[in-house]
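*Asks:* My questions concern the predicted model and sequence given below.
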Amino acid sequence: MIKYLWLCVAVVAALPAAVPWETQRSKPMPRLYGDRIPTRVLTPSNKKVQRKIVLYHNFFRTHVSPTASNMLSMKWHNGAAKAAQRWAEACYALTHDNATGLHIDAFGSCGQNIFISTAQVPWFFAIKTWYLEHQIFKYGPHAENDLSQIGHYTQMVWAPTHRVGCGWAKCNGTRGPQGRPYFSYVCNYCPAGNHPDRLSTPYTAGPSCSSCKDHCRVGKLCKNACPWADLWANCRQLYETWPGWLCQTDTDQGIERLQFCRATCRCRDKIV
C-alpha cells in the first residue's frame, strides 16, 4: 500500500523563443491511487479516455471567472497526442519537449502541461490540479500574474486553444526527482497559449458565447475555431497596414507569406 504520494506539475509556454521551466508543490492525496486504477482507463490511445480528457477540459473552460465571451470548445488532436505520448514515454520528469518536438504543421509549436506522481491517479485529478491554479490567478489587462504559479491554468483556459492531445507512461525514475518510479501525464495544446503580453487575459471577459452567438455549443463554448495558427508574431499588424500584400497568392512570395499568416488571412470570422 502506498503511504505517501508525491506530485509535481510543470507547464511550458511553447513559443518559438520560450524556455521551459518547472514548479513543484504538495497536493492532497486523491481518494483513488496506486495500482488500483486499471491501465486501460489511463492510456490515451483508448477512445473513451480521449473523450473524458476532452470533456474535463471543456468542463473547466466553462467554469472560468469572469465568464468568457470567446472560449472555444476543445477537440482531440491525434498529432498532438502522439507527440505527448512520445514525451511521456521519454520519462524526462518535468523537463519539457523542445519547440521541434511540440511542432504541429497547422499550428506551429504547441503548448504543454506536465503532471507527474509516484502513484497512478485519474486523469481528472491531474487536470483539476492544473485548474486549481485559478485560485491565485488575477484576471485583467493590468493584473500581475506569475507564470510559474498559474501557467497550467492559463494554458488550459486559453480561449483560442482548441485542440488537445495527451500521453501517459510509467517511468522507472532514472531521471525523476529522488530517483523513484513515477507516472507521467502530458498534455499538448494547440495553438499554444501563455503569450507573455496576454497572460492575464487568456480569454475575453463577457457573457458566455457573446463573441460567437451564431457558433455556440451548449450555451457556453464557441465552435468557430480557426484550423491554423499564425507562425509570425506580427501577422495582425502586417494585415492592418498591408492586407493585400500579406495575403495575396499571385506570387511565390505572396504564397509563402500566406503560409506564415494563414489564421490572419483566412480566419477573419473565426476566433484566433
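*Replies:* The structure has been received and is ready for your questions. Because the structure is a prediction, the values reported are computed rather than measured.
*Asks:* rest of the way, CA atoms for contacts and neighbours
*Replies:* Noted.
*Asks:* Residue 75 reaches residue 52, doesn't it?
*Replies:* No: at 10.9 Å, residue 75 does not count as touching residue 52 under the criterion of C-alpha atoms under 8 Å.
*Asks:* Of the two, which one has the most company?
*Replies:* More crowded of residue 75 and residue 52, by other C-alpha atoms under 10 Å: residue 75, with 18 against 15.
*Asks:* okay, now the one to match up with it:
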Amino acid sequence: MAFMLLFGLWIVLGLFSSSYAYHPASLPDIEDEHFIQDCVEQHNNFRSKVNPLASNMRMMTWDSALAKTAKAWAKKCHFGHNIYLETPRKVHPTFTPVGENIWTGSFSLFSVGKALRDWYNEVNDYTFESNSCTKVCGHYTQIVWATSYKVGCAVQFCQRVTNTGITNGAHFVCNYGPAGNYPTKPYKSGRPCSDCMGEKCIQNLCENPERDQLRSMCYLLLLGMHSLFFRIAIIFLRLRHVCILGYFSWSPDWDITKSSPKASSHPFFPYPTKPPQKPPHHSPLHPTKPQQKPPHSSPSYSTPSHSACDSSCIAVLVLRISSLLITFGTVVLLSKRYPQMFIYE
C-alpha cells in the first residue's frame, strides 16, 4: 500500500512540475507589434517621469536595425556586452557607437516591464546633482539619456547563459542610438521640453517626426548632390550596402544565422544624425566603479543585470528534488519487500 501511494505521488509531482516547462516559442520576436509597442512605451514612460524633470528629453522610437543587432547578440546566450558596439556598421548602418543594456533571468520571471523596472530602479543609487553612483547605475542612465532617441530590443530563450549559473532563462537585450553614458549628466534639468527648440512636447518628451524619419546616410548625401557622377560614385563607397540594399535589408554581418527578419510596418523607425565619439570597452563581467570625477569623455557600458530564480523557478526546483527523494524512497521500499529484486548473479 505504501508503495502505491509513493508511486502515485511521484506521478502527480512529475505532472505538476512539467506544467512549469519552459517554452521558447512563447517569447516574442522583434516583429511582434505588441512587443515593439511595449518596449517603446516602457522606455518613454520612464523617461517622462525623471526627477528632476528634463528640459531636453527626446521621445524614443523603434529602430529595426538596432533590434536586429539585439536579436543577433541575444542568440549567443552570452552574459556580456556586444564586442562590436564601437565598430562602424557592425551594429547599425549609421550609429557608432551603440548603447546597450542586458537583463538575464528565469524564463517565467521575464517581461519587458520587469526588465525595464530593474534597470530604472538603479536611480536609487544615482545622485543627479553630483552625477555619481554609489553602485552600478549605467542601465538607468542609458534609459534616461536625453539624446538617445532610438531603441531596438530582443529577447532570447537560452538553455544556458554563459558566464552565469542561469539555465532555461530569458536573455533580454536593448540597443540604443546614439549611445549614452558619456561622463556627463544624462539630461538637462528644467521645464519639460524647454530645450526642444520648437519641437512638439508630448508627455514631457520632445517629439520630432523629421528626426525620427527613416533615412539612410546615402539618402542624405544624394539629397545635396545633383550630379550624376556623384550619385554613381556613392554606390562604390563603403555605404553601398545601405544605398543599394536599403535600410530594412541591413543586418549585422557577424550574425552567423543571418535570419534577417522582414521590416516591421510599425510607425516607430530610425535615423541618426551625429555619431558620438568612440568609447572604450569595459568588462561586462565586473561592476563598473562609480565615478565622482569622470576622467574621460567617452561613453561607458554598464554591467549586464540578471535576476535571481523567481518563485515559480524555486517551486519547480523543490518539486523535482521531492520527486528524486520519493523515487529513492520507493526503491528502498521495493528492496525491503522484494529483497531478491536487485540481486544479480
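*Replies:* Done, it's in. Predicted model, so just to flag it, every value in this text is computed and none were measured.
*Asks:* so what corresponds to residue 59 of the second structure in the first structure?
*Replies:* Under the alignment by TM-score structural alignment, residue 59 of the second structure pairs with residue 73 in the first structure.
*Asks:* what does residue 150 of the second structure give?
*Replies:* Counting by TM-score structural alignment, residue 150 of the second structure lines up with residue 163 in the first structure.
*Asks:* Just the endpoints, please. Distance across stretch 138-151 of the first structure?
*Replies:* Using C-alpha to C-alpha, to the nearest Å, the end-to-end distance of stretch 138-151 of the first structure comes out at 12 Å.
*Asks:* The match of residue 150 of the second structure: neighbour count?
*Replies:* Residue 163 of the first structure has 25 nearby residues by other C-alpha under 10 Å.
*Asks:* That one reaches residue 189, doesn't it?
*Replies:* Yes: between residue 163 of the first structure and residue 189 there is a contact under C-alpha under 8 Å: 5.8 Å.
*Asks:* which residues do those two both contact?
*Replies:* Counting by C-alpha atoms under 8 Å, 6 or more residues apart in numbering, the contacts common to residue 163 of the first structure and residue 189 are residue 80.
*Asks:* Mind jotting down where the strands sit in the stretch 151-272 of the first structure?
*Replies:* 163-171, 182-190, 216-217, 221-222 (DSSP state E, counting those that start in this stretch).
*Asks:* Just want the angle from the first one to strand 182-190.
*Replies:* In terms of direction (axes from the mean of the first three to the mean of the last three C-alpha atoms, to 10 degrees), strand 163-171 of the first structure departs from strand 182-190 by 160 degrees.
*Asks:* equivalent range in the second structure for stretch 44-63 of the first structure?
*Replies:* Using TM-score structural alignment, stretch 44-63 of the first structure lines up with residues 30-49 of the second structure.
*Asks:* Pull out the buried residues from that stretch.
*Replies:* The neighbour-count check on stretch 30-49 of the second structure (16 or more other C-alpha atoms under 10 Å) flags 30-31, 35-37, 39-44, 47-48 as buried.
*Asks:* Pick out the most distant pair among those residues.
*Replies:* 31 and 48 (25.4 Å; C-alpha to C-alpha).
*Asks:* just to revisit the earlier point, which of the strands of the stretch 151-272 of the first structure sits closest to residue 249 of the first structure?
*Replies:* strand 182-190 (26.0 Å).
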